[in-house]
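In: Sharing a model that was predicted from the sequence below.
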Amino acid sequence: MASRDDELYSEIGRILFESAPENAQIILLDAELSPEDDHAKFLYDYVDTKGVKTWFLPGTPATDSLLLERLVELRKYFVANNLTNGKPAWHGCLVTVDLEKMKINLDYRYD
């Protein structure tokens, strides 16, 4: 049985996959969450089949809401399970989804 953080990673990857352009090979999301968990700044990029990096906007505003919900839940999971290594909770992250390898990676930013 997958842990909740694994489920959240999978959901974040699925949301990004469904919102990315068809020719995307790698999807990048730079996310900055508010301390209050009520809003975020998202920058979307993708790398296409020719290796060219380009920004994009998801087709629906619901994408931002869904990602905010999942990322806030993930951050709360980190705090509740003492996964911050004694640091304050992370405030942002760079999400990389490699569609060829079907892998997701999150690089967290801490203050």
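Out: Now that the structure is in, tell me what you want to look at.
In: Only C-alpha atoms from now on, for both contacts and neighbour counts.
Out: Fine.
In: Can you get me a residue count around residue 84?
Out: The number of residues packed near residue 84 is 15, by other CA atoms under 10 Å.
In: What distance do you get for the spatially closest residue to it that is not a sequence neighbour to residue 108?
Out: Closest residue to residue 84 apart from its sequence neighbours, by CA to CA, 6 or more residues apart in numbering: residue 78 at 6.2 Å. Per CA to CA, to the nearest Å, residue 78 is found 11 Å from residue 108.
In: With residue 30 instead?
Out: 10 Å.
In: anything in contact with each of those two?
Out: Taking CA atoms under 8 Å, 6 or more residues apart in numbering as the contact rule, residue 30 and residue 108 both touch 92-94.
In: Check it against this one:
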Amino acid sequence: MIDDLYNRIGQILVMSCPDDAVKIVTGIQISEENDVAAYFFNYFDNKNNKKEFKPVSKARDDIFQTMLEIKKYFIDNNLTNGEPIWAGCIVEIDIKNSKIDFEFKYERFIGLFEDDD
């Protein structure tokens, strides 16, 4: 179940990134009210140049909804060990080697919530 959610995030990001991307680094931070998210989307090309990209709003919405499902899974399965739930995560995808890594963050790491549209 949880792996399916992680893979869904990965698929959305890989389908949304530029064709020359070999690695994606994305930050997703969800408000305490679970009603908005802040993001950053970066990728690295095969020359290791870091660039920004912005997925279409449908992809951002799908990422947000999937992150809410992951958050619910953590809470429903008591994976917080009685601690507050994470505030967001950084997702790294190595496209060439088909690897994905989620690093959950417990403190805010993206500035103020701003309108992404």
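Out: Nice, I can see it. Note that the structure is a prediction, hence the values are computed from the model and not measured.
In: Please pull up the equivalent of residue 68 of structure 2 in structure 1.
Out: Alignment note: residue 68 of structure 2 maps to residue 72 in structure 1; criterion TM-score structural alignment.
In: Give me the secondary structure label for that match.
Out: helix (DSSP: H, G, I helix; E, B strand; the rest coil).
In: One more: residue 90 of structure 1?
Out: Applying three-state DSSP: residue 90 of structure 1 is coil.
In: Next, find the distance separating the counterpart of it in structure 2 from residue 20 of structure 2.
Out: Under the alignment (TM-score structural alignment), residue 90 of structure 1 pairs with residue 86 in structure 2. Using CA to CA, one obtains 32 Å as the distance from residue 86 of structure 2 to residue 20 of structure 2.
In: go on, residue 89 of structure 2?
Out: 24 Å.
In: what about these two, which has more around it?
Out: Neighbour tally, residue 89 of structure 2 and residue 20, criterion other CA under 10 Å: the higher count belongs to residue 89, 22 against 11.
In: Surely the more buried one is within a strand?
Out: Yes. Counting by three-state DSSP, residue 89 of structure 2 is found in a strand.
In: Excluding covalently adjacent residues, which one is nearest to it?
Out: Nearest to residue 89 of structure 2 is residue 104, by CA to CA, 6+ apart, at 4.2 Å.
In: Per the alignment, that neighbour pairs with which residue of structure 1?
Out: Checking TM-score structural alignment: residue 104 of structure 2 goes with residue 108.
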